[in-house]
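Undergrad: Here is a sequence with its predicted model. Questions after.
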Amino acid sequence: MDRIAALRVFRRVIELNGFAAAARDLDLSNAAVSKIIKDLEADLGTPLILRTTRSLRLTDTGHDYFNQITRILDELGEAEDAVRSSGGEPRGVLRVSAPLSLGLVLLSPILARFAARYPQLELDVEFGDQSVDLIEGRFDLAIRGGLLQDSSLKARKLMDIERVVCASPDYLARCGTPESPEDLSGHRCLIYSLSPTPRSWVLDKDGESVRIAVDGGFRANNSLAVREAAIEGLGVALLPKIYAVDALASGRLVRVLPDWRGELHALYGVYPHHREASLKVRSLLDFLVEAVQDVLA
């Protein structure tokens, strides 16, 4: 039995909570995964997983074993990365999760330049607006905007995200221009459905903060779709300024309540604690910090 390979299979079975899911992830058959776990348990002389037709759970011994081998496999991965990168240049595979909208507007060319700088590195980027589990998805790094929720991850701030209230000139001509945050409750407000509070906007001005209940006839889980709905005159939007800047410059959108801004968010690079010493993660974070500052300059 290849012990390291068996440990990796055991880890994925637990992380993905199933033999079939681990088999798909590792490109193995269900029978192969089942045999590897049975052989591992036989070699250790104790059951690690209690199986039923609908679920699995770790035995007490299996739980302790999983925690220990996870640390060992993480350290082994870091050691392998260090050897591959001993010449001072990051190597190996770097898996990154990033928001789709931000990828289209900002990140795609930056990541392409990073890949060109480090040709020995295999960059694997998955774009999507849903927050992913870094461990389950086997990501080295995630780029996330907004307010951080998961305190179990390490984070490095990349940039502030200013958010502005805006609407099309056509909408404002038809429905009037809000003069105060409270006026927004009487307007069609376009909802970004992945927000932690999609029907509640927090606006700030000179240290004053107000929370406004909003609603409207349009919801989307993508900020660029919300922006396009605003441009088409469907209502008022609260958008990251970086998504709206071109439309504001061309007059397709107009700032509403220009003295007020959305609650300040930020863009972060987040990663598991065991990736803190990884040269490839640190290299990408350093590159991102420099690149986004050039964009904002």
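TA: Arrived safely, thanks for sending.
Undergrad: contacts, neighbours, all on C-alpha from now
TA: Noted.
Undergrad: tell me the contacts of the closest residue to residue 259 other than its chain neighbours?
TA: Setting aside the residues directly before and after it, residue 259 is nearest to residue 205 in space (C-alpha to C-alpha, 6 or more residues apart in numbering), at 6.3 Å. Residue 205 is in contact with 259-261, counting by C-alpha atoms under 8 Å, 6 or more residues apart in numbering.
Undergrad: Mind giving me the ChimeraX select for those residues, buried ones only?
TA: The following ChimeraX line selects those of the contacts of residue 205 that are buried, judged by 16 or more other C-alpha atoms under 10 Å:
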select :260,261
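Undergrad: export the contacts of residue 205 to TSV and tack on distance to residue 277 and secondary structure?
TA: Output for the contacts of residue 205, formatted as TSV (distance: C-alpha to C-alpha, whole Å; DSSP: H, G, I helix; E, B strand; the rest coil):
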residue	distance to residue 277	secondary structure
259	43	coil
260	41	coil
261	37	strand
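Undergrad: looking at it, residue 224 is touching residue 242, isn't it?
TA: No - counting by C-alpha atoms under 8 Å, residue 224 stays clear of residue 242, with 10.7 Å between them.
Undergrad: More neighbours: which of these two?
TA: residue 224 (20 against 16; other C-alpha atoms under 10 Å).
Undergrad: With adjacent residues omitted, what lies nearest to that one?
TA: Closest to residue 224 by C-alpha to C-alpha, 6+ apart is residue 101, at 6.1 Å.
Undergrad: Quickly find the element holding the one you found.
TA: helix 100-102 (DSSP states H and E).
Undergrad: ok, structure two:
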Amino acid sequence: MSIDLNNVLIFVHSVRAGSFAEAGRRLGMPPNTVSRRVQNLEEEMGTRLLQRTTRKLSLTSAGQQFYERCATNLDDIDRARLEVSDSVLEPRGTVRVTAPADFFDYLKVEDIAHFLKLYPQVHLDFLLSDARLDLIAESIDIAFRVGPMQDSSLVARRLGNSFQYLVASPAYLSSAGMPQSLDDLVKHQCIGVPTMGEQMRWRLEGPDGPCDVSVSGRLRSSTARSQLLAARMGLGIALLPFAAVWEDLGTQRLVRILPEYHHDQGGAWVVYSSRRHLSLAVKTLMEFVAAKLASELQQQPGG
């Protein structure tokens, strides 16, 4: 059974108004139009909903049951409408975000605290993972990602370049020596991600273009954060994002190795599933984080 929801709305207003004339005045339509629309609803439902007299309207048993159900739902819709209207003026609601595990090396927690203070009606859920989560399946509003964009069904906005640099601690270099060329890396302990074999392959861009170098080491780990800690402890040379190492480079806790080489990760991006249906809270967070990350990324040396 298919019914016209506008007729349902007119029916509820008619009951609340007590007459077709008053309902018409409230709805801005002629009373005979109101009466006809309620009659259409009764025909659609196959039952009489209202008893009509010259003075008033009264509900039938079926009409009473239908009215109680419809009035509650229409009130819920009206409350939702008001909440959405309010949110146009002030960001509110929960925003679900996915980002790499080391995301807070790029965006400071202090920045998130500032955002939450600016927008007290917004709640943030961060799903931090180096795996690329399915935005639809996980009900994720936006994703911040590093690397080439492969899913053409997503809307992707580039925030800037994202480079990785070769770094090591002064203590390690004092013991093992400073590499003078890429060939020297094979003699050093290198910290990278786990692989099936003993060798790790680093792709670097240098003065003569891209090149691949095979390295090895006694310690390998799956996150940039753990590799950073290992490099600080003097366990070897690591290839790490600028956002993870810039403070250490500034304090000389770490030293950049072979500065003419770097690895281009393929850019930093903000990604979402559609240009439509982005709430004000999502848009506001996206612009806030995008501005912060773009500022951070602009500080990177070009290699």
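TA: Nice, thanks for sending it over. This one's a predicted model, so the numbers in the text were calculated from it and none came from an experiment.
Undergrad: The stretch 51-200 of the first structure: helices as residue ranges?
TA: 60-84, 100-102, 108-117, 134-137, 169-175 (DSSP state H, counting those that start in this stretch).
Undergrad: one step back: verify the stated contact: the residue nearest to residue 224 of the first structure with residue 225.
TA: No - in this structure, residue 101 of the first structure is not within contact of residue 225 by C-alpha under 8 Å, at 9.0 Å.
Undergrad: how about residue 152 of the first structure, what's its match in the second structure?
TA: Alignment note: residue 152 of the first structure maps to residue 153 in the second structure; criterion TM-score structural alignment.
Undergrad: count of neighbours near that match?
TA: A total of 9 residues lie near residue 153 of the second structure under the criterion other C-alpha under 10 Å.
Undergrad: now residue 250 of the second structure
TA: Residues contacting residue 250 of the second structure under the criterion other C-alpha under 10 Å number 10.
Undergrad: So it, which state does it fall into?
TA: The local conformation at residue 250 of the second structure, judged by DSSP: H, G, I helix; E, B strand; the rest coil, is helix.
Undergrad: Nearest residue to residue 278 of the second structure in space, please, no chain neighbours.
TA: Residue 278 of the second structure's closest residue in space is residue 141 (C-alpha to C-alpha, 6+ apart), at 7.9 Å.
Undergrad: What's the local residue count around that neighbour?
TA: Neighbours of residue 141 of the second structure (other C-alpha under 10 Å): 23.
Undergrad: same thing with residue 298 of the second structure?
TA: With other C-alpha under 10 Å as criterion, residue 298 of the second structure counts 13.
Undergrad: same thing with residue 178 of the second structure?
TA: 16.
Undergrad: my read: residue 74 of the first structure touches residue 274, true?
TA: Yes - Residue 74 of the first structure lies in contact with residue 274 (C-alpha under 8 Å); the separation is 6.7 Å.
Undergrad: Pull the residues that contact the strand or helix carrying residue 228 of the second structure.
TA: Here residue 228 of the second structure, judged by DSSP H and E, is contained in helix 224-232. The contact list for helix 224-232 of the second structure (C-alpha under 8 Å, 6+ apart) reads 102, 167-169, 191-192, 220-221, 236-238, 240-241, 244-245, 253-254.
Undergrad: For the helix or strand just after it, give me the average deviation versus the first structure.
TA: Using DSSP H and E, the helix or strand that follows helix 224-232 of the second structure towards the C-terminus is strand 237-241. Superposing on the first structure and averaging over aligned pairs (mean C-alpha distance after the TM-score superposition for the first structure), strand 237-241 of the second structure comes out at 0.6 Å.
Undergrad: which secondary structure elements does strand 237-241 of the second structure contact?
TA: strand 163-168, strand 190-191, helix 224-232 (3 or more C-alpha pairs under 8 Å, 6 or more residues apart in numbering; DSSP states H and E).
Undergrad: what angle separates the last one from strand 163-168?
TA: This means helix 224-232 of the second structure. For helix 224-232 of the second structure against strand 163-168, the angle between stretch directions is 30 degrees (axes from the mean of the first three to the mean of the last three C-alpha atoms, to 10 degrees).
Undergrad: once aligned to the first structure, how far is helix 224-232 of the second structure on average?
TA: Mean for helix 224-232 of the second structure is 0.9 Å (mean C-alpha distance after the TM-score superposition for the first structure).
Undergrad: What's the end-to-end length of stretch 166-184 of the first structure?
TA: 11 Å (C-alpha to C-alpha, to the nearest Å).
Undergrad: from memory residue 9 of the first structure sits against residue 22, does it?
TA: Yes - taking C-alpha under 8 Å as the definition, residue 9 of the first structure is a contact partner of residue 22 at 7.2 Å.
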